[in-house]
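# I would like the atomic coordinates for the input below:
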Amino acid sequence: MKPDDFLAVRFEGHRPHLKAVAYRMLGSLAEAEDAVQEAWLRLARSDAGDIDNLGGWLTTVVGRVCLDMLRARKGRREEPLEARLPDPVVSREDAADPEQQALLADSVGLALLVVLESLTPAERLAFVLHDMFGLPFEQIAPIVDRTPSAAKKLASRARQRVRGSAPSPDPDLTAQRRVVDAFLAAARGGDFDALLAILDPDVVLRADGGMLTNGMKIIRSAAAVAGQAATFQRMATTAATHPALINGLPGLVNTIDGQPISVMSFTVADGRIAAIDILSDPDRLAYLDLT
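The predicted structure follows:
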């Protein structure tokens, strides 16, 4: 095997981990692919023989690339990232390929990714690399041009934001699915009271229809979300609903005549639905693997 071929094989062994890091950093599957590809290009241009820990080196490179991409977003003064749902990772409940399993590790739900996108780029990197992947602050510090102590403070600030804003899903997927099934039954019946009973009082619904709806709509509180009963009923009775895992959590893929019209993710906490995230942007649905 040629040296370049051997290096490519070694890189492919790290690809699932690198894409998982990039996805948590960027919330975009396409941009995560771009970040991983850039890491490969940098590796191919380097003297790989001088790299003692290839996995650590690649993780650091992907972290730097993602940090630059996040800072570029801020520099372009794009609309607030909260106005756009992150890309969902959709899989069947009974199967997931190794790359999806890596992406879904720790059940990084859409509700958590929305909170991550509200952090500064440096806070997000410190939190993702340390809290989600266990990198020491000594390794994170050079990426964000901080001391290890300052990098630790970045992660601490991010952790406080996450704990205060992102609900923690219940650990039992089967119990979560029962709650989602109860939601679907109440939706089909247009039953306001039944919907109200399974919603957390502080539930947040985010619906991203892309250009069709001028971005993401946000509805807060159980009464306001249950007030969408007619909309839920129309969806549940006109579309075919398919159970799926959305970022490792129970959700639904809704189709009409076999074509996906929306992906719904539910965060169930303490037996009630704490967050509902709906992606119905046709351009972004077309990009997802929903077979």
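# every contact and neighbour count from this point should use C-alpha atoms.
OK.
# check for me that residue 129 belongs to a helix.
Yes. Secondary structure of residue 129 (DSSP: H, G, I helix; E, B strand; the rest coil): part of a helix.
# quick one: residues in contact with stretch 137-145.
Contacting residues not belonging to stretch 137-145 are listed as 60, 63-64, 122, 126, 129-130, 147-152 [C-alpha atoms under 8 Å, 6 or more residues apart in numbering].
# pull out the buried members of those.
Listed as buried from the contacts of stretch 137-145 are 60, 63, 64, 122, 126, 129, 130, 148, 151, 152; burial here means 16 or more other C-alpha atoms under 10 Å.
# run this one through as well so I can compare:
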Amino acid sequence: MRVGVREVEVFEGARPRLEAIAYRLLGSAADAEDVVQDTYLRWQSADRELIETPEAWLTKVLTNICLNRLTSARARRETYVGQWLPEPVLAGDRMLGPSETAEQRESVSIAMLTLMERLPARERVVYVLREAFGYGHAEIAALLGLTESHCQQLYRRAKQHLIDDRRRVEVDAASARKVVEEFLAAALSGRTENLVRMLGDDVISIGDGGGVVFSLPEPITGVQRVARFLRGLFEPSESKWAMIGGRPVLFSAVVNGVPALVLVVDGQVVGVVALNVTDGGITAVHAQVNPAKLERVRRHWVASEPPLATGW
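Model prediction:
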């Protein structure tokens, strides 16, 4: 069936919301773009005269495609080389979706997207639609073909799996830069105790190189172990620079709502180190250096602040 101008406008009006839902469900901007395109192809071929509410129809199609993707993605990640982290997204990118409430902002943080990987697929869908987009349980039940009580049960289970008593610190560009400056100064000082003062007791460090760039195969936990690892990681080294294509220039940014250190070589982003900051200190250091997961950041990267370091 031919798609008219009106139908294209309807879909394009829904695209940002569809991308934001898919990104939260899949943890990958590239996969989210693919899923939205698949949804558009189905919109093209549908009998649109029978579709009473385009928004609900498009959301249902998208979530069902995502459910299939989540099942296959889980199988792929069993053979993923090293540790898996979500694809980072810079502040201001529409892929992040709504950010009016603390729950919406939290649902797109690297830490939360990583935690959500543990959820069964339907729990994740219910949690995202309810927590980040304000869908009622009756609406979600209709989208997924479930009973309302079942949706409520899935939501409660997801909340229990994701519970965290620590309150994440809200940041803007200025406060994020301050956090990153302090973190970088501590990491470059060569003194473990400087890092220990910034880290939470149960801090975790995870790196994702995708088998392309070297990263440790297992997370590092515990304040002393993480501090020692970070001190060594930030020691100047020609061999480390060679792995990422040269000596990087370091910038501050806000990524997925948290302070982040962005590594840039010859104008191209080669790494993003996101810092999950709570009232108990830095509780997670997520280092993304897999080139395949930095494409969207590369496309959107514009250095709006002067670099933090050029000679590291």
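# want to try TSV for the contacts of stretch 137-145 of structure 1, with secondary structure and distance to residue 165 of structure 1 as columns?
Below are the contacts of stretch 137-145 of structure 1 laid out as TSV (DSSP: H, G, I helix; E, B strand; the rest coil; distance: C-alpha to C-alpha, whole Å):
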residue	secondary structure	distance to residue 165 of structure 1
60	helix	28
63	helix	24
64	helix	26
122	helix	19
126	helix	18
129	helix	20
130	helix	19
147	coil	27
148	helix	26
149	helix	25
150	helix	23
151	helix	21
152	helix	20
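# quick one: which of those residues is nearest residue 250 of structure 1?
Using C-alpha to C-alpha, residue 129 comes nearest to residue 250 of structure 1 of those, at 25.9 Å.
# ok, now how distant is the residue lying closest to that closest one once chain neighbours are set aside from residue 144 of structure 1?
The shortest distance from residue 129 of structure 1 to any non-neighbouring residue, by C-alpha to C-alpha, 6 or more residues apart in numbering, is to residue 135 (5.5 Å). Per C-alpha to C-alpha, to the nearest Å, residue 135 of structure 1 is found 13 Å from residue 144 of structure 1.
# residue 271 of structure 1 now?
Relative to residue 144 of structure 1, and taking C-alpha to C-alpha, residue 271 of structure 1 is found at 39 Å.
# likewise for residue 199 of structure 1?
As judged by C-alpha to C-alpha, residue 199 of structure 1 and residue 144 of structure 1 stand 40 Å apart.
# again with residue 167 of structure 1
Distance, residue 167 of structure 1 to residue 144 of structure 1, using C-alpha to C-alpha: 28 Å.
# and residue 227 of structure 1, by the same measure?
Distance of residue 227 of structure 1 to residue 144 of structure 1, computed by C-alpha to C-alpha: 45 Å.
# cool, and residue 164 of structure 1?
Separation of residue 164 of structure 1 from residue 144 of structure 1 (C-alpha to C-alpha): 24 Å.
# tell me which of the two has more neighbours.
residue 144 (20 against 9; other C-alpha atoms under 10 Å).
# would you double-check that residue 35 of structure 2 falls in a helix?
Yes. Counting by three-state DSSP, residue 35 of structure 2 is part of a helix.
# run a quick neighbour tally on it.
Neighbour count for residue 35 of structure 2, taken as other C-alpha under 10 Å: 24.
# contacting residues for it?
Going by C-alpha under 8 Å, 6+ apart, residue 35 of structure 2 touches 22, 62, 65, 66.
# from what I can see the first one touches residue 68, true?
Right, residue 22 of structure 2. No. With contacts counted by C-alpha atoms under 8 Å, residue 22 of structure 2 stays clear of residue 68, the gap being 12.0 Å.
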